[in-house]
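Peer 1: This is the structure alone, sequence omitted:
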C-alpha cells in the first residue's frame, strides 16, 4: 500500500530532519509531497511555499512547532489523512483535540525512526 506522505515544514537545508525524511521516503518508494517556507526541490520532490490541494494523502508528518502549525489546522483536517505524525518538537495538544474531533488518528513519533525500523 502506498502511504502518500505530506511533509509540512519541509526544508531545502540538507542538515534538517525534514530534508532527511523526504530523502528516506523517496528511497523507500513512498509517494511524497511537501510544503515549506521556500520553494525548491529535495530528492526530486517539489516543495511548495503555499498550501497546495494535494489529493490522496495518507500521512501528514509535521516538522513545524505548535505555534507555526495553526495556519494548517483546517488544511490538515480537509485532507482527511489516515494519520498525522508529530515529530519530536512538534507536539501540540490543541491540534490533537481538533484531530480527535475529526476522527483523524495521530501519533507522537519520529518519522525517520519509523521508516528505519519498518514501522512506517
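Peer 2: Structure's in. What do you need? This one's a predicted model, so the numbers in the text were calculated from it and none came from an experiment.
Peer 1: When you work out contacts or count neighbours from here on, use the C-alpha atoms and nothing else.
Peer 2: Noted.
Peer 1: for residue 22, what are its contacts?
Peer 2: By CA atoms under 8 Å, 6 or more residues apart in numbering, the contact list for residue 22 reads 7, 32, 42, 43, 45.
Peer 1: Included below, for side-by-side comparison, is a second structure:
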C-alpha cells in the first residue's frame, strides 16, 4: 500500500473519532524522519486516546502493524509511528504550545478528504 493511501485511511480514522483540525504535511523535502506527518487534536485525554486507538484499529484492519505507539498513558501528545507516516495526536493545549505546523512550515500541506459526505 502506498503511503499516500495509508495517509487517507489514517485521516479518515481520525475524523471518525472527531479529531479536530486534521492536517498532513509532506515531509519528503524537509526531513528524513518520515514521508508524512499527520497532525490533529482532541479536546480531552479520553478523546486523544480514542483517536489513537482508531488509527491502530484502522491500520491493523489493512494488515499494517504500528512500529511504535507512545504517550497513551498521559494522552497529551500521542505519537503513532507507521514508518513512512508519523501521526501526532495532541491534546488541544499541547498542540498550540508545540505548534508543529509552524516548526515544519517548509513542508507542503497534503489535501485530505475528511469531514465530507461520501
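Peer 2: Yep, that arrived. The structure presented is a predicted model; accordingly, all values stated were derived computationally and were not measured.
Peer 1: quick one: TM-score?
Peer 2: The TM-score (TM-score structural alignment, normalised by the length of structure 2) is 0.37; 76 aligned residues with a CA RMSD of 4.7 Å.
Peer 1: Quick check: strands, which of the contacts of residue 22 of structure 1 are part of them?
Peer 2: The strands, defined by DSSP state E, take in 7, 32, 42, 45 from the contacts of residue 22 of structure 1.
Peer 1: hang on, the earlier thing: got a quick PyMOL command for the buried subset of the contacts of residue 22 of structure 1?
Peer 2: Selection command for PyMOL covering only the buried members of those, criterion 16 or more other CA atoms under 10 Å:
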select buried, resi 7+32+42
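Peer 1: And the contacts of residue 22 of structure 1, which two are furthest apart?
Peer 2: Largest separation among the contacts of residue 22 of structure 1 by CA to CA: 7 and 43, giving 13.1 Å.
Peer 1: what helix or strand does residue 80 of structure 2 sit in?
Peer 2: strand 77-81 (DSSP states H and E).
Peer 1: after that strand comes which helix or strand?
Peer 2: Immediately after strand 77-81 of structure 2, counting by DSSP H and E, sits strand 85-91.
Peer 1: pretty sure residue 73 of structure 1 contacts residue 95?
Peer 2: Yes - the pair residue 73 of structure 1 and residue 95 passes the contact test of CA atoms under 8 Å, sitting 6.9 Å apart.
Peer 1: Looking at these two, which is more packed in?
Peer 2: residue 95 (18 against 13; other CA atoms under 10 Å).
Peer 1: isn't the more buried one right next to residue 74, touching?
Peer 2: No - applying CA under 8 Å as the test, residue 95 of structure 1 and residue 74 come out as separate, 10.0 Å apart.
Peer 1: ranges for the helices of structure 1?
Peer 2: For structure 1, helices defined by DSSP state H occupy the ranges 17-27, 66-69, 73-79, 93-101, 111-116.
Peer 1: Just name the most buried of the ones you listed.
Peer 2: helix 17-27 (a mean of 19; mean count of other CA atoms under 10 Å).
Peer 1: can I assume residue 10 of structure 2 sits in a helix?
Peer 2: Yes - applying DSSP: H, G, I helix; E, B strand; the rest coil, one finds residue 10 of structure 2 inside a helix.
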